[in-house]
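*Asks:* Sequence plus predicted model, see below.
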Amino acid sequence: MNCLELTLYPSLTLTLLERRGDSYVKAFGVRKGLDASADPYLSGRWYDPWRYVGEVDSDVERAVRELLDRYGDCVGISISPGDEGLIFVAAFLTQNTAYHTNVLRWTHALFSRSERLDEIAELAPSVGNSYQLRRLPAALRAYLSARPKDRADLLKIPGVGPKVADLYLLFTGDASAVPVDKHFMRQAPRLGLTGRPPDKSYCARYDCAVCPLQSVCLRARAADKLGRLAGWVQTVLYIVDKGITRETRRS
């Protein structure tokens, strides 16, 4: 994959794009027709991981620098300002399913019919019978009512756990968010980061910095040791765990 493809592959913005030849073009949400490679947000160029290397703890700095040397000039964090509602739909649907097989198919079916969240809530059960689609209407109604501003607000939405909340935050621009999924659990020990997945009951009551589980929670440990590189590191480790290789440099 080239650098744009590597940046888009893990990102929820991929649900808003359409492949046209060698290009990725905005098909849903704001700024339809925009070529992702020409936009600093969709291409991920707005985020420079090298800016935050000073926030990395010395315990993991060497391993993080190895990732930066390999991917730092290539992989960014793709976001799409103005499309937060559609990004929430995509994040919610990622639960326990294949992103590139099911979530992309479901979101394309939904967004092709409507981009209004209230209408998507009505349409979801007609797209498929998966539990993710069945639970989406209640989550969307809560999202529309609450208009969440932070992780604590997101975790109050029915069906939203720490991974979904952090996915949403990361791909709406919070680079300190760390979605702890199976890929991160497998790859994080390469950096010297170990721990268990975050516990929603604790996440709902505490910030990571003061949580009683911070010493054993992988999310809390990653956020503490990686700072604003945490989300980027998670993104790169997702690519690594998938066995995807870099072919060309981003110009």
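*Replies:* Structure's in. What do you need?
*Asks:* use CA for all of it now, contacts and neighbours both
*Replies:* Noted.
*Asks:* my guess is Ile79 meets Asp39, correct?
*Replies:* No. Assessed by Cα atoms under 8 Å, Ile79 is found out of contact with Asp39, at 10.1 Å.
*Asks:* For Tyr131, list the residues it contacts.
*Replies:* Applying Cα atoms under 8 Å, 6 or more residues apart in numbering to Tyr131 gives no contacts.
*Asks:* returning to what we had before: comparing Ile79 and Asp39, which shows the higher neighbour count?
*Replies:* The neighbour comparison of Ile79 against Asp39 (other Cα atoms under 10 Å) goes to Ile79, with 27 against 14.
*Asks:* Report the separation between the more buried one and Leu42.
*Replies:* 5 Å (Cα to Cα, to the nearest Å).
*Asks:* Now the common contact residues for the two.
*Replies:* Joint contacts of Ile79 and Leu42 (Cα under 8 Å, 6+ apart) are Thr13.
*Asks:* tell me the strands in the protein, going along the chain?
*Replies:* Listed from the start of the chain, the chain has strands (DSSP state E) covering 17-20, 23-26.
*Asks:* can I get the ones you listed in a markdown table with mean neighbour count and distance to Phe88?
*Replies:* Conversion of the strands of the chain to a markdown table gives the following (neighbours: other Cα atoms under 10 Å; distance: least, Cα to Cα, whole Å):
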| stretch | mean neighbour count | distance to Phe88 |
| --- | --- | --- |
| strand 17-20 | 16 | 16 |
| strand 23-26 | 20 | 17 |
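*Asks:* so can I have a markdown table of those strands showing distance to Ala139?
*Replies:* Shown next, in a markdown table, are the strands of the chain (distance: least, Cα to Cα, whole Å):
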| stretch | distance to Ala139 |
| --- | --- |
| strand 17-20 | 24 |
| strand 23-26 | 25 |
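*Asks:* In addition, the following structure is provided for comparison:
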Amino acid sequence: MMRHSREDRCLSLTLYPSLTLSLLDENYVKIFGVKKGVKASEDQYISGRWYNPWRYINDVDGDLRNRVHRLVELYGDCIGISISPGDEDLLFVTAFLTQNTNYHTNVLRWIRRIFSLSEDLREIVKIASQIGRSYQLQRLPQAIEDYIRLGRPRSRGELLKIAGVGPKVADLFLLFTGDVTSAPVDKHFMRTAPKLGLAGETPRANYCRKYTCETCPLSSRCLRGLSYRKLGRLAGWVQTVSYLIDKGLVGGLA
């Protein structure tokens, strides 16, 4: 539920799209991972205050500058990017489970059951399939085993080597572990981005596994590639705000 004071509402808006939300209770107190007991509002990383979109306005291509500038004017002093350094393993589990399901209804419920039993990845491998019969939970053990075998990757190319991880999951994990150039392309971003002047296709996993955005022959028409090139370090923030706009939680651009 969104809170009503401006400060609380901004915190709620920042946390609502984030993977970090899965580590908090309903009062936004940390219950899983590092810093248990810390209030989100009191931590610069979890609250999103570490990220200031105004710093990166010059990353934006000239043809998008006016519309993105307006977006930053509207929400730059309110919406941040919530991360939780030290919790990357847990955030990978959350990111993987977001595939083709409702984050706030299903994923948060699954995650709280899993992490209440164990926060150890090797233990989660053993218990995940017992939490439910959804294919996300059934595929999670293999994904975790790959994640461990690959050395807990932090690069997009390595993440895409994990069974079941596609571009959206990889970018979601990267964004909410601090790579603000990563913009997860979901249905919300696909609907909202054209209003900013960014019209592109969804990323193709086979190309993402073969190329980087800098070298991919499809980058000029792929929304992920366009976001990376035209928004720079604002890409993840713009995607986050686009998600909130499409959900009807904040107003869009006229």
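*Replies:* Received, thanks. What you see is a predicted model, and the numbers here were worked out from it, not measured in a lab.
*Asks:* still on that earlier bit, now for the strands of structure 1, which one comes closest to Glu5 of structure 1?
*Replies:* For Glu5 of structure 1, the closest of the strands of structure 1 is strand 23-26, at 8.9 Å, according to Cα to Cα.
*Asks:* what comes into contact with that closest one?
*Replies:* So strand 23-26 of structure 1 is contacted by Leu16, Leu17, Glu18, Arg19, Lys32, Gly33, Leu34, Asp35, Ala36, Ser37 (Cα under 8 Å, 6+ apart).
*Asks:* let's see 10 Å
*Replies:* 4-5, 8, 13-19, 31-38, 42-43, 80 (Cα atoms under 10 Å, 6 or more residues apart in numbering).
*Asks:* I figured Glu115 of structure 1 was touching Ile87, is that so?
*Replies:* No. Counting by Cα atoms under 10 Å, Glu115 of structure 1 stays clear of Ile87, with 11.0 Å between them.
*Asks:* list residues touching both of those two?
*Replies:* Gly29.
*Asks:* More neighbours: these two, which one.
*Replies:* Ile87 (27 against 16).
*Asks:* Can you report how many residues lie near the alignment partner in structure 2 of Arg62 of structure 1?
*Replies:* In structure 2, the residue paired with Arg62 of structure 1 is Asn66, using TM-score structural alignment. Look at Asn66 of structure 2: counted by other Cα under 10 Å, it has 13 neighbours.
*Asks:* Which stretches in the stretch 151-251 of structure 1 count as helices?
*Replies:* 151-154, 162-170, 182-187, 200-203, 218-226, 230-241 (DSSP state H, counting those that start in this stretch).
*Asks:* How about the stretch 1-150 of structure 1?
*Replies:* 3-8, 58-71, 84-93, 104-113, 117-127, 131-146.
*Asks:* ok so, going back, highest mean neighbour count out of the helices of the stretch 151-251 of structure 1?
*Replies:* Of the helices of the stretch 151-251 of structure 1, the one with the most neighbours on average (mean count of other Cα atoms under 10 Å) is helix 162-170, at a mean of 25.
*Asks:* on that earlier part again, what residues are shared contacts of Ile79 and Asp39 of structure 1?
*Replies:* In contact with both Ile79 of structure 1 and Asp39: Arg45, Trp46, using Cα under 10 Å, 6+ apart.
*Asks:* distance of the residue nearest the centre of structure 2 from Glu42 of structure 2?
*Replies:* Closest to where the C-alpha atoms of structure 2 average out (Cα atoms, centre = their mean) is Leu172, at 3.4 Å. Remark: distance between Leu172 of structure 2 and Glu42 of structure 2 (Cα to Cα) = 24 Å.
*Asks:* who touches the residue mapped onto Glu119 of structure 1 from structure 2 in this structure?
*Replies:* Counting by TM-score structural alignment, Glu119 of structure 1 lines up with Glu123 in structure 2. Contact partners of Glu123 of structure 2, counting by Cα under 10 Å, 6+ apart, are Ile114, Leu117, Pro141.
*Asks:* isn't the first one right up against Leu140?
*Replies:* No. Ile114 of structure 2 lies out of contact with Leu140 (Cα under 10 Å); the separation is 11.4 Å.
*Asks:* Compare the two and say which one has the larger neighbour count.
*Replies:* Leu140 (23 against 19).
*Asks:* Run through the residues that contact the more buried one.
*Replies:* 93-94, 96-97, 124-129, 146, 163-164.
*Asks:* Selecting buried members of those residues in PyMOL, what would you type?
*Replies:* The following PyMOL line selects those of those that are buried, judged by 16 or more other Cα atoms under 10 Å:
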select buried, resi 93+94+96+97+124+125+127+128+129+146+163+164
